[in-house]
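Chemist: what's the 3D shape of this:
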Amino acid sequence: MLPLLLCADVVYVGVIHPYHHGACLLFTNAKKNVLCEKPLAMNRREVQEILASAKKNDVFLMEAVWTRFFPASVEIRRLLAQGELGDVKMVRTEFGLPLMHIPRLSQKELGGGTTLDLGIYCLQFISMVYNGEKPESIQATAVCRETGVDETVVVALKYSDNRLAVLTSSLAMTLPNSAIIVGTKGSIQIPDHVWCPTVLDVNGKVTEYPLPEPYLPINCIKSTGMRYEAEEVRQCLLKGLKESSVMSHSDSMLLAELEDEIRRQKGVFWTTEQQTSCFSLYSRTG
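Modeler: This is a model prediction of the structure:
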């Protein structure tokens, strides 16, 4: 294993959530480029430490939010940049699957709960649409288990100029797993599979973005889509970049801040945290 690690150009961190922080520090301190599964870490403090280590050791680091690199997501960003929807006023998205029987999702000590596992897909989508802007306010409500993990969460976010977003995330039920962006000139809908989109409905015109066929059997739906984030890492390294402009370090910091605030409002804290250290960067009202 050690000789293989020594010659590796990039290390992919895919351990369970609580171990992302330690693994990323281990590899960045070993001068290795890192692609780390989402969430990058359990909270803002850990994310800060990982980013600082990557900068100190002059290595590439990216949070593996594979959704952002799907061709459908690339097209969404293109349409938004060209103003095809006019001024975006509303974003709504949901992601839910009945997965609470899986220990890593139901147990607090394993980093369980919907916010960091499924909710992050909704948060990253909203943040992508609003171009990495911080919301002015967040209001979160949730159903939590006695074990201290969040099972279902609904979050409303308000941005500048009265722009809104609403997300629903659940590990207890199957949701439509769709998304819609509404602007003054039109809308974009992802009808299903919001975390790995291959179909877009733009003002009633439906376009498919099929993925390449796998060479070997795959374990998870649409797993061939992981090639796009891998190619992004490759291109960044070829250009000598230390972060991706599509999923930047500031994007990861924003996601961590949003996740922290949602957890704070729901009273969900990890065993390594003190409640007083889970700061609020946002108002509950607005």
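Chemist: going forward, measure contacts between C-alpha atoms and count neighbours the same way
Modeler: Fine.
Chemist: so Arg77 sits right up against Val129, yeah?
Modeler: Yes: between Arg77 and Val129 there is a contact at 7.4 Å, judged by C-alpha atoms under 8 Å.
Chemist: can you pull the contacts of Cys36?
Modeler: Tyr12, Val13, Gly14, His20, Cys24, Leu61, Met62, Glu63, Ala64 (C-alpha atoms under 8 Å, 6 or more residues apart in numbering).
Chemist: next, the structure of the following sequence, for comparison with the previous one:
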Amino acid sequence: MATRWGLCGAGKISHDFSVALRTLPPQDHQIRAVASRSLERAQDFAKRHGILEAYGSYEELANDPNIDVVYVGVLHTEHWRAGLLFLNAGKNVLCEKPFAMNSGQVKDLVNAARTNKVFLMEAVWSRCFPTYVEVGRRLREGALGEVKLVKAYFGSPQLDIPRSVERELGGGALLDIGVYCLQFILMVFDGERPESVHATGVLLDSGVDESVVVVMKFSRKRMATCTFSIAVRLPNDAVITGTKGSIQLCRPMHCPTRLVVNDKVSEYPLPEPDLPLNFTNSTGLRYEAEEVRQCLLQGLKESPRMPLADSILLTEIMDEIRKQVGVVFSQDSQKCSSET
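Modeler: Next up is the predicted model:
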């Protein structure tokens, strides 16, 4: 029986997610409905992607009994509110990264999922890529010896994009692209909390971060560094160095199709899309969709590839980075239920 998807949001990422799902067997994945705050926009989206139902409110999607899991692809300032709506309606949820605006909101989502006994996953699609799966396997086998240093870079010029630069839209390099560097480091160190986090950066006039450098120290004298920017293009790769060798995730490190392990190159090509995509390698969204399906078939309430504990720790680290760099959002003064 197919996993029946509902889409919350009819924007660019929902378009790419829909295209990616069509690279998977239709007997396994079906999009049954799309919801937008604009009914006309939802209807246009549904027509383009051959979706049966189009709703002009998220509440209608939450009440649709024919939906197994909702993909939340709206602005991240809305993730907390939309996520709680679907979770409290008893829906399984795959929510785009960043999970929410701060760790308080993330803990609210996690608590709601556990209270309602439903599946919840932060859509860090990178974790489900074959390249990332292979990195995890090599690390478990000890192919690099003891990991000593991890480096990650992600820079993408996007100062002309409002959602990237405006504070009320949750802008800044950290929440948009820095999250990819940080999740990679946490994956390499198996979800371990760093002993220290030191961050410095420069802000735009709007008060959000333009470029940030982060240094983290882990137990057993292990280090990680990352640099991310929405002003310039960076190498956009990631390197793990150990006592017996290295692994490089080639550009783009958040959705790579090439892996170099001790100088040996492996390729993991993606299927071709049937419509133009908005973002690089977006047919790779198929991997996280299939991960959700497999988790649901096994009765799991979270993904072992992106556990909820990793999402909480990831957001707590981002909270600390924002504190050190000086980025404050209105949501930071909002009282979350996890704090009451």
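Chemist: what's the TM-score here?
Modeler: TM-score for the superposed chains, counting by TM-score structural alignment, normalised by the length of structure 1: 0.94, backed by 276 aligned residues with a C-alpha RMSD of 1.4 Å.
Chemist: which pair of the contacts of Cys36 of structure 1 spans the longest distance?
Modeler: Pairwise distances among these were taken by C-alpha to C-alpha; the largest, 13.9 Å, belongs to Gly14 and Leu61.
Chemist: between the two, who's got more neighbours?
Modeler: Shown here are Gly14 of structure 1 and Leu61; by other C-alpha atoms under 10 Å, Leu61 has more neighbours (29 against 14).
Chemist: how close does that one sit to Val34 of structure 1?
Modeler: As for Leu61 of structure 1, its distance to Val34 of structure 1 is 5 Å (criterion: C-alpha to C-alpha, to the nearest Å).
Chemist: switch the contacts of Cys36 of structure 1 over to a markdown table; also include distance to Glu46 of structure 1 and secondary structure.
Modeler: As requested, the contacts of Cys36 of structure 1 are exported to a markdown table (distance: C-alpha to C-alpha, whole Å; DSSP: H, G, I helix; E, B strand; the rest coil):
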| residue | distance to Glu46 of structure 1 | secondary structure |
| --- | --- | --- |
| Tyr12 | 18 | strand |
| Val13 | 15 | strand |
| Gly14 | 16 | coil |
| His20 | 9 | helix |
| Cys24 | 10 | helix |
| Leu61 | 14 | strand |
| Met62 | 14 | strand |
| Glu63 | 13 | strand |
| Ala64 | 16 | strand |
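Chemist: checking the residues you listed against structure 2: which ones persist?
Modeler: Retained in structure 2 by both residues aligned by TM-score structural alignment, their matches' C-alpha atoms under 8 Å are the following of these: Tyr12, Val13, Gly14, His20, Cys24, Leu61, Met62, Glu63, Ala64.
Chemist: how about Leu285 of structure 2, what's its partner in structure 1?
Modeler: By TM-score structural alignment, Leu285 of structure 2 lines up with Met226 in structure 1.
Chemist: so what's the closest residue to its match other than its chain neighbours up against?
Modeler: Distances taken as C-alpha to C-alpha, 6 or more residues apart in numbering place Trp66 nearest to Met226 of structure 1, at 6.1 Å, with adjacent residues excluded. Counting by C-alpha under 8 Å, 6+ apart, Trp66 of structure 1 makes contact with Cys196, Gly225, Met226, Tyr228, Glu229.
Chemist: what's the closest of the kept ones among the contacts of Cys36 of structure 1 to Gln189 of structure 1?
Modeler: Nearest to Gln189 of structure 1 among the kept ones among the contacts of Cys36 of structure 1, counting by C-alpha to C-alpha, is Ala64 at 23.3 Å.
Chemist: distance of the closest one from Glu136 of structure 1?
Modeler: For Ala64 of structure 1 relative to Glu136 of structure 1 (C-alpha to C-alpha), the value is 26 Å.
Chemist: okay, those two: which has more neighbours?
Modeler: Neighbour count, other C-alpha under 10 Å: between Ala64 of structure 1 and Glu136, Ala64 has more, with 24 against 18.
Chemist: so the more buried one touches Leu35, yeah?
Modeler: Yes: if you go by C-alpha under 8 Å, Ala64 of structure 1 and Leu35 touch, sitting 6.0 Å apart.
Chemist: follow-up on the earlier one: and of the kept ones among the contacts of Cys36 of structure 1, the nearest to Asn219 of structure 1?
Modeler: Using C-alpha to C-alpha, these come closest to Asn219 of structure 1 at Gly14, 14.6 Å.
Chemist: just the strands in structure 2 please.
Modeler: Here structure 2 has its strands, by DSSP state E, at 3-8, 29-35, 53-55, 69-72, 92-96, 120-123, 147-155, 196-203, 209-218, 222-229, 238-242, 245-249, 258-261, 264-267.
Chemist: how much does the last one stray from structure 1?
Modeler: Think strand 264-267 of structure 2. Strand 264-267 of structure 2 differs from its equivalent in structure 1 by a mean of 0.8 Å after superposition (mean C-alpha distance after the TM-score superposition for structure 1).
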